[in-house]
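Colleague: This is a predicted model, with the sequence first.
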Amino acid sequence: MSAPAHAASVDSFKARADAALADPNLKIAIDRTTRTARQKREAAVADWPGFAKARDLGRRIKDHVIENLDHYLIEFERNARASGAVVHYAATADEACRIVIGICRDAKAQTVTRSKSMLGEEIGLPHAMDEAGLTRVETDLAEHIVQLAHDRPSHIIWPALHHKREDIAALFREHHHMPLNGDDVGSMVESARRELRGSFLGADVGISGANFLIADSGAVCTVTNEGNAELTTTIPRVHIVTAGIEKLVPSLSHAFVLLRLLVRSATGADITQYTTFHCGPKQSGDLDGPREFHIVLVDNGRTRMLAQGLAAMLRCVRCGACMNHCVVYNEIGGHAYGGVYPGPMGSVLTPVLDGLAKSRDLPNACTLNGRCQEVCPVDIPLPTMLRGWREKSWAEGLEPKTQRSFLGLWAFAATYPFLYRIGTRLAIRAIRLFAKEGWISKLPLASGWTRYRDFPKPPARSFFEDYRAHNRKTPS
């Protein structure tokens, strides 16, 4: 099965978004998942009276760590080494991949299992492993689907959100060694379990991410719902953790505050099925565990974000709530964003990772309605940061000349109220001429809107006209 038309093979954001809007099945798939996620989160938050206080505490914990990052890095490294772990530092994505590939080669690894990790996707680890000739097995169910489809994740919690159940069943029939018993979810999960079991048992190296790095113990926390991470990190003789340096927390109690916020915001549950803490390799008396335990701490632009005024973005716990509630993401899905991280958080992070010149369309695609910050469990001011990228893009002259000229014309008209009101009246009356039964299916200069949806017929009078009429009727 080939990658969908809205994947990154289409160059520009506008082209990718256009292709996504033209795909009715994608819209159905997005709605099914994100609507359920929004409902579950709302219920979980409503059922926890202390959510607001915990959210404020979570924000303060993350800000404290960011402000004292050097201290907690040193403490974590010292305690991790004391437990028997080998700690590596990587300044860039390429360096991180080289370290991981080197560990695999030193272990003479043939098969490597990997549990879901957005940091791994960010640094391009799957591609690097494939290029190195390693047999890579993605063990998360959704990542397994994405790997079989030669595709990319479209959501940070549900990577295969863009695939329908029928397409997944066809993939499993094509690639799984044992016949699929049925197209229902249970049968497909059982098929994946059978297919992956041998890889779990035979892997030489297991690679995981980390939801939290506990500074005072050197432990690594993973949060999953499938148990695949435990099989990935426990059975192989070598376990490699790749984690961004912002994942640090001072202690276990701080981690539990953030865990309660993360899970409710991500899936609407009180806690995940599997919350596991790994602390060093197998010790004398342990029944299981790896013989080698490596932790690769990755910067990849994070310290640069501190200098760019984006420190608050380092609070992010990767819950996905911002994209579940984003009106843009819910129309175009994750692939249209082009980078590793979609949605509002991706629109802030991608200019850091790929450069603003390549990704200036992302901040401009946002409606700035503020819903993303409202639902963020650590109160990241995403709209403010997106406005900051817009301002930087304008200051650096990255917008097309036609757009700058149009905005200049609009700014000129806005400085003359009489001229602006006349133009507004004329525009409203002209637009209304294209309406039929309350909707406009085709509108000159607005084909980007009307190509895939109708435009609502505007009211007969502008807001200013209604406002003046209201004031005339209201007694002073």
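Modeller: Received, thanks.

Colleague: going forward, measure contacts and count neighbours with C-alpha atoms only.
Modeller: Will do.

Colleague: correct me, but Arg114 touches Leu141?
Modeller: No - here Arg114 lies out of contact with Leu141, judged by C-alpha atoms under 8 Å, at a distance of 11.3 Å.

Colleague: When these two are compared, which one has more neighbours?
Modeller: Using other C-alpha atoms under 10 Å as the criterion, Arg114 and Leu141 rank with Arg114 on top: 29 against 21.

Colleague: so how far is Pro126 from the more buried one?
Modeller: 9 Å (C-alpha to C-alpha, to the nearest Å).

Colleague: ditto for Arg16
Modeller: The gap separating Arg16 from Pro126 is 23 Å, by C-alpha to C-alpha.

Colleague: take the one below as the second:
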Amino acid sequence: MSSPKTHAAAAEEFLKDEARTLWHDETLWHVRQKRDTAAQKLPEWETLRNQASQIKDYVLSHLDELLVQFEKNALANGVEVLWAKDGKEHNEHVYRILQENHVKKLVKSKSILTEECGLNHFLEEKGYDVVDTDLGERIIQFNHQVPSHIVMPAIHLKKKEIGEIFHKHLGTKEGADDPGYLTEAARIHLREKFIQANAAITGVNFGIAETGGFVVCTNEGNADMGTHLADIHIACMGIEKLIPRAADLGVFLRLLARSATGQSITNYSSHFHRPSPGKKMYLILVDNGRTTQLGREDFRNSLKCIRCGACMNTCPIYRRSSGFSYGSTVPGPIGSILSPGIDLNKYSTLPFASTLCGSCSEVCPVKINIHEQLYKWRQVIAKEGNPQLAKKWSMKLAGKVLGNPAWYNFMGKTARTMLKITPDSLIYSKVNAWGKKRDLPEVPKESFKEWYQKNRKNE
């Protein structure tokens, strides 16, 4: 079996297109700036972040009790509640529901959880045409891709490329890339799918233990269109998405959209409590490694995530390497914490795809200590994982040098001398990956220690 591609190797593919890399970087930084502007308009912003973090702390400490309460209230509302230990069981639940209700056609709104479980592929193998109704999701579905961002799934594509995709799949005019024209074509296409669908699948942004209801946030209203027209509503929810009370919802709704896109609130925050007369509502509660993560003291806070994507928009690595370089459902800094907990070998390079600058932690609306957890994963990987031998021995050598003043002084002088006489063709060879996109600074004549000692004598 071939070893999984490292983040660095995957990022190198994206970086070959310098114009796209620059555009991707600037576009996401613009979203980050919109987030800052929206946050600064609320004097109580930091208070909201503290409240959200504390509520999530309570949820993680009382998750068993809240899940029981949530299930009890949802059942009382007439919702059929199912439990899934992993993605396979989740997918089998969905398939059984579709079969039992003789569903022929279905629509799906954006759901990171169903991406995580591989639901689309599973149902397609069973003969279903799964129609993603979020515009960005539909675009990448046409393009046979997975989302590169959890909020803006097609952010890696330019409008010209989207125009070509729509021309191929929807028959729009060749070369047309006007957003209004393309959006109208998508509306016409999706409206037919909504009308024909027997079942609608949605994700869940927040489950409310107190009421047994749940909330789905969208900007396009596609979740509402699907669930209102179809007779079957299947809601798929990670068990960490709970909040205790309906009163807590206001805290998170004020944080979510501002952190994600700089909006004051999502266009549609849809509340679901019970099925309409003559219809059915199913709620699938999914673990898929969440309780394992909950048991990791250093990483349990990652389960506070409300999937806003703010950490991705600010991360200098994500912005310049795209979501595809991570090879995981949730990319970026938060994905680099969650994914190693699922498969340490496959995702062992992700915690190193960070400068540890802390910007991700600064923008996180629920105050997850993301950069600290990335550092802790590095320690775990170095101890339990399978680090590259070259890196392992170079770090051991560095430890010996840095731990011995005489060796440190000798190696410093040697390095300064060698850098002065070595040709650039050797310094910036393929061996020196660091030098591919960087120039070394001018080599100093002496170390700071030597300069200090000389000047101290002169005084």
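Modeller: Received it, and whenever you're ready, just let me know what you need. Treat the numbers as computed from the prediction; the structure is a model and nothing was measured.

Colleague: one step back: can you check which residues contact both of Arg114 and Pro126 of the first structure?
Modeller: Arg136 (C-alpha atoms under 8 Å, 6 or more residues apart in numbering).

Colleague: out of Arg16 and Pro126 of the first structure, which sits in the more crowded spot?
Modeller: Between Arg16 of the first structure and Pro126, counted using other C-alpha under 10 Å, Arg16 has the larger neighbour count: 22 against 19.

Colleague: What's the match for that one in the second structure?
Modeller: The alignment partner of Arg16 of the first structure in the second structure, by TM-score structural alignment, is Ala10.

Colleague: Not counting its neighbours along the chain, what's nearest that match?
Modeller: Leaving aside its sequence neighbours, Ala10 of the second structure sits nearest to Ser325 (C-alpha to C-alpha, 6 or more residues apart in numbering; 4.7 Å).

Colleague: Run through the strands of the stretch 251-400 of the second structure in chain order.
Modeller: For the stretch 251-400 of the second structure, the strands defined by DSSP state E, counting those that start in this stretch cover 268-272, 280-286.

Colleague: Buried deepest among these, which one?
Modeller: Sort the strands of the stretch 251-400 of the second structure by mean neighbour count, taking mean count of other C-alpha atoms under 10 Å, and strand 280-286 sits at the top with a mean of 22.

Colleague: residues near whatever residue of the second structure lines up with Ala219 of the first structure, how many?
Modeller: The alignment partner of Ala219 of the first structure in the second structure, by TM-score structural alignment, is Gly213. By other C-alpha under 10 Å, 20 other residues sit near Gly213 of the second structure.

Colleague: With Gly203 of the second structure as the reference, measure out to the closest residue to Gly213 of the second structure other than its chain neighbours.
Modeller: Spatial nearest neighbour of Gly213 of the second structure, chain neighbours left out: His273 (4.3 Å); criterion: C-alpha to C-alpha, 6+ apart. Going from His273 of the second structure to Gly203 of the second structure by C-alpha to C-alpha gives 14 Å.

Colleague: Check His189 of the second structure too.
Modeller: The span separating His189 of the second structure from Gly203 of the second structure equals 22 Å under the rule C-alpha to C-alpha.

Colleague: which one of the two has more residues nearby?
Modeller: Gly203 (24 against 13).
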